[in-house]
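S.K.: Here is a sequence together with a model predicted from it:
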Amino acid sequence: MDPRSVAHALSQIADFIELKNENRFKSAAYRNAARAILSVQTDDLAPFVASGELAELKGIGPATLSTIRELVESGESRYLEQLRAETPEGLLEMLGVPGLGTAKIQKIHEGLGVSTLAELEAAASDGRLAKLPRFGAGTAAKIVKGIAYLRQNSAYMLYPRALAESEHMLAAVVAHPAVERAMLAGSLRRRNEIVRDIDVVASCSEAPEGVAASFASAPGVRDAEMRGEGAATVHFVDGSVLDLHCVTPERYAMAEWRATGSESHVSDVAAHAAARGMHLDGDELRDSEGTRVAVGDERALYRALGLTYIEPELREGRGEVAAAAAGALPTLIQAADIRGVLHCHSDFSDGKATIAEMAEAARVLGWTYIGISDHSQSAFYAGGLKPEAVIAQHAEIDLLNSRDLGIRILKGVEADILADGQIDYDQLLLDRFDYVIASVHSRFSMDRETMTARVLRALDDPHVTILGHPTGRLLLSREAYAIDMEAVIAKAAAKGVAIEINADPHRLDLDWRHCQLAKSLGCSFEIGPDAHSTRGLQNMEFGVGIARKGWLEARDVLNTLSAEEIVERLRMRRKG
């Protein structure tokens, strides 16, 4: 059995354990084992089981190893079959409904006999669910909305998961003896925040159709659709999808460009080519006389069309072709431009690491400053800091800064924007911080007018330096709250408040589609990892990707300033 099939079974076991409300450490062990097994590069785990190598793999313990051995040797797991017999498999699908946890699912199942998503939708719609204790009409309505949201987004995954999936898929394609080279394409290459299929383009020394067909029967494949001319859509048992584009070497560059997309970008480039008397169709570019133009790589394609090179992140059909024709594309920000971070949490609130540990991790990453911005007191659910805790935290930061750690620690706070638009904490306490990130963490269901007024009022507070995760969205689980973003952006620009691009991959908020407007109005930006652990600092790469999609340059982003420059910029905001 292959790693993907085994990992899928282990993940199902973890889901069933959670539904049964058993030991959460047990479910975590199976999830860790699923992740670990995917790191093994093979189509057959049997030799690894027989040799004992899997027992040495980090993340695999005695219990999970026993399950893996049984799966590999027999193709089945008695434990998984037992769990399936005890718990309807339809309940697993309910776990994907936003706001519906295992406890609620069990109450619904036991109280109404609901075992499938369709039955849940019917019970929520016809009033039965609202009659259950501790549910009510409001909860039922949210569940109906959540089911619709799940169906709309169930085929998508967050960017980091897609990136991890793509590594395994790309490695499998590259390992094929007839594949000379291969690369990722599609929405993943464009660094979209959510991804549906993993696109891979492969240059083949043999007939592309045969290479593509060989993946249809690969281990871990549920089914596959051959689409002719070396194209195949491969569905794996765990729900992931590979869109494979196999081509001859001379067509590789054009296939890479076309598969990267987007459709709007490809259409705009084709229109630009036509306006120059050229013809772009399929994987070919022809000049005005119908002669095929040799294209060795993407840069050569754009050059042949009189365009400067367009980075993959910009290929969304939002004016990039016209800008390339005019030589007006931005010099996009890069990860190397980042000199420090501001949105970080410590164990003073809901973070996992101490301030010293966060600072050292940031220093190792090459940054010269880190801001600690724990939650304010109203965020009691996240260990929000009472005033006396703020004083204690600032004393600790002063002590750490006196030790010359090789990195400067700034005093920040992620302060709640209260329902009336006031900022959590009184003005005297707010004066103590180097900067204030103002964020909405409650009352998401306000109507558009009320929510907009709430945020606009918060921006009037002179202490506010950054507007945190401006739309409140949680990708694939919670929609953005209703708000007039154009009004908010205009107010932030007028007040000199930076807008955050929250780099947590579940947020990636501000949406990149708003960045161009904000930049045109003179807004500055802050890319915040929203790190709750040292590992969370690595979120910055996702935030930089969104900034690039939003046409941002290094000069647009506060984090590219030195420690001295950013402190001065923050002071200027207070004085202004």
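M.R.: Arrived safely.
S.K.: CA atoms for contacts and neighbours, from now on please.
M.R.: Will do.
S.K.: number of nearby residues for residue 194?
M.R.: 22 (other Cα atoms under 10 Å).
S.K.: Actually, residue 35.
M.R.: 19.
S.K.: for comparison:
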Amino acid sequence: MTKKQILSPLKKYLLLKEVHGGNSFSLRPYQKIISMIDNGVLWLEEWSSETLLNTEGVSKNIAGILMEIVEKGTFDKLEELIDKTPAGILDLAQLKGLGPKKIMALWMDSNITTPEDLILACDDGRLAKAKGFGAKSIESLRESAIFWTENHFKEHWADAEPIAERLMAKVKEILPTASIALVGDFAMDLPEISALEMLIGSLTPISTHQQVTAHEDFTEAPKTSGPFTFRGKVAGISLPTTIHFVNQADFVAEKFKRTAMPQHLNKAGKSGQSLRMVLEEKTFENEQQIYEAAELPFIQLPMRNGTHEWEWAQQFKAEDLITTAALQGPIHNHTHYSDGMNSLQEMADYCIAKGWKYIGISDHSQTAAYANGLSTERVLAQQAEIDELNASFKDFKIFKGIESDILQQGELDYPEEILKTFDFIVASIHGNLSMDLETATNRLLRAIENPYTTMLGHPTGRLLLKRAGYPIDHQRIIDACAEHQVIIEINANPWRLDLDWQWVNYAVSKGVMISINPDAHVTTGLDDMRYGVKVAKKAGLTIKDTFNAKSREEVAAYFAERKSRIQ
């Protein structure tokens, strides 16, 4: 099981107990075990009652609950609480600014039990009459509730991937000889997936449709479906699912239509015919033939966005596009010095095993007390350990960095005598996120102008499907990074993917380097770089414009040269 699968039922139980007025003393064992699992103090490759009972700090009661979660994904005490609670209460808990006590007050005093109820109460004035809710908090809660209603049914691409694989496996089991492809948002590598879309080609599409819907796992919605389209639910698939059934001869053309934006399909070639027009004229054996028929250069997925792909094709070839294989090492990573789970040695060993040539370590800075940010003394201790490890490596290097909080006025989070000790500095905003566009932009600009800022981290602070992030003037920020030669990261954590892919081309056009950073807090988090590569490829990022596609020697020289200009 994943950490999330273990922790989620425990956290739900804590929340619901507090909503129901449970006393804090009785909840301490649960809080303790959550902390142990969260911080890596307790984690087992093979969960068993015997092992848990022999683990320090784990009581017989907690061991039993953990084994229930392992066996069935939940536990009886939690299910009893859920049965006594309106279903929307857990949804309200997803909203920023609502803790258990306020949720209980909304439920008991105003009968508000869902985000939709909350929006209505904000609009009709009821919430303004409730105790503890001022005008600003009401506005913030309303925005948060609207964001939730628009996004709660979606999945991050990374979470949609195993769901899509399950759907593919189910359909292949029913139709082992059919042509099957995932299309739509998932195939186009969009960061957020609202539904799964599949295409099936066969000689008899209507009977193939009937064959699928006859299976017990597929429940069709008759009002929205048709003879050539299934819309409905699939057992074990959490996302809404649409399946299109087409004649085998039309499979290539239909797949192409459903993996390209309308603006891309409307592009006309030398003959004056658009891609959409040639698709209507004949059948195709492959996608290359489609572009040839329209007299247009081939554009690979996922770049068929209707943005700048045609200009890109005039300058570059497919082999110029960034790939995971081209990356030489991950920058922006955390260790147990701050809020990471692994040691410097463990992070380095993981990178070496993957064939990477370096790692950048950028633990949280001192202001980030919530993340065990590094004091000056701990910075120096970490750097001494890095020096010792680097002396033991032959073809690998750890670069000394920090993820410096950008403070309220745009300052970096250490005095100059400490800032100058790092090889590089990732500057990021973590606190005081409620800013208007001008405030947020100016705060970032001041950090970018600081000569010690090497790289701008997750520029908008967004968490996809959770919070929108603070508004920024992307153009001004990118222009400033170009002027001050500051690298911008694509934070590859699937919850962030920030810088957004739609701004990458503008950044590159201004001469800004892009670094695909995993922001890893555990060794396996280093593999998140592949999600950053997906959106970078969507934007058309090339190997030459990717900072961490540079060699170890090139990165070292870049950091050294940049520091020399400050002295």
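M.R.: Thanks, I have it. Please read all numbers here as calculations on a predicted model, not as lab measurements.
S.K.: Alignment lookup: residue 159 of the first structure to the second structure.
M.R.: In the second structure, the residue matched to residue 159 of the first structure (TM-score structural alignment) is residue 157.
S.K.: who's in contact with its match?
M.R.: 186, 189, 190, 191, 192, 193, 494 (Cα atoms under 8 Å, 6 or more residues apart in numbering).
S.K.: With secondary structure and distance to residue 390 of the second structure as added columns, please give the residues you listed in TSV.
M.R.: TSV is the format used below for these (DSSP: H, G, I helix; E, B strand; the rest coil; distance: Cα to Cα, whole Å):
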residue	secondary structure	distance to residue 390 of the second structure
186	helix	41
189	coil	37
190	coil	39
191	coil	36
192	strand	39
193	strand	42
494	coil	30
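S.K.: so how far is residue 518 of the second structure from residue 192 of the second structure?
M.R.: 18 Å (Cα to Cα, to the nearest Å).
S.K.: go on, residue 525 of the second structure?
M.R.: 7 Å.
S.K.: Same question for residue 490 of the second structure.
M.R.: For residue 490 of the second structure, the distance to residue 518 of the second structure - Cα to Cα - is 8 Å.
S.K.: what touches both of these two?
M.R.: With Cα under 8 Å, 6+ apart as the test, residue 490 of the second structure and residue 518 both reach residue 532.
S.K.: who touches the nearest residue to residue 543 of the second structure once chain neighbours are set aside in this structure?
M.R.: The spatial neighbour of residue 543 of the second structure that comes closest, neighbours along the chain excluded (Cα to Cα, 6 or more residues apart in numbering), is residue 322 at 4.6 Å. By Cα under 8 Å, 6+ apart, the contact set of residue 322 of the second structure is 533, 536, 537, 540, 541, 542, 543, 546.
S.K.: List which of those are still in contact in the first structure.
M.R.: Among those, the contacts conserved in the first structure (both residues aligned by TM-score structural alignment, their matches' Cα atoms under 8 Å) are 533, 536, 537, 541, 542, 543.
S.K.: which residue in the first structure lines up with the last one?
M.R.: Under the alignment by TM-score structural alignment, residue 543 of the second structure pairs with residue 554 in the first structure.
S.K.: I figured its match hits residue 334, correct?
M.R.: Yes - here residue 554 of the first structure lies in contact with residue 334, judged by Cα atoms under 8 Å, at a distance of 7.4 Å.
S.K.: Give me the more crowded residue out of those two.
M.R.: Taking neighbours as other Cα under 10 Å, residue 554 of the first structure and residue 334 compare with residue 554 leading, 21 against 16.
S.K.: Now do the contacts for that one.
M.R.: Going by Cα under 8 Å, 6+ apart, the list of residues near residue 554 of the first structure reads 332, 333, 334, 337, 560.
S.K.: And those residues, which is closest to residue 405 of the first structure?
M.R.: Comparing these against residue 405 of the first structure with Cα to Cα places residue 560 closest, at 20.5 Å.
S.K.: List the residues that contact that closest one.
M.R.: 337, 338, 339, 340, 554.
S.K.: count of neighbours near the closest residue to it other than its chain neighbours?
M.R.: For residue 560 of the first structure, ignoring the flanking residues on the chain, the nearest one in space by Cα to Cα, 6+ apart is residue 338 at 4.7 Å. The tally of other residues near residue 338 of the first structure (other Cα under 10 Å) stands at 22.
S.K.: Give me the distance between residue 338 of the first structure and residue 123 of the first structure.
M.R.: For residue 338 of the first structure, the distance to residue 123 of the first structure equals 51 Å [Cα to Cα].
S.K.: Where in the second structure does the longest strand seen in the first structure fall?
M.R.: Criterion DSSP state E: the longest strand present in the first structure is strand 408-416. Alignment of strand 408-416 of the first structure against the second structure: residues 397-405, by TM-score structural alignment.
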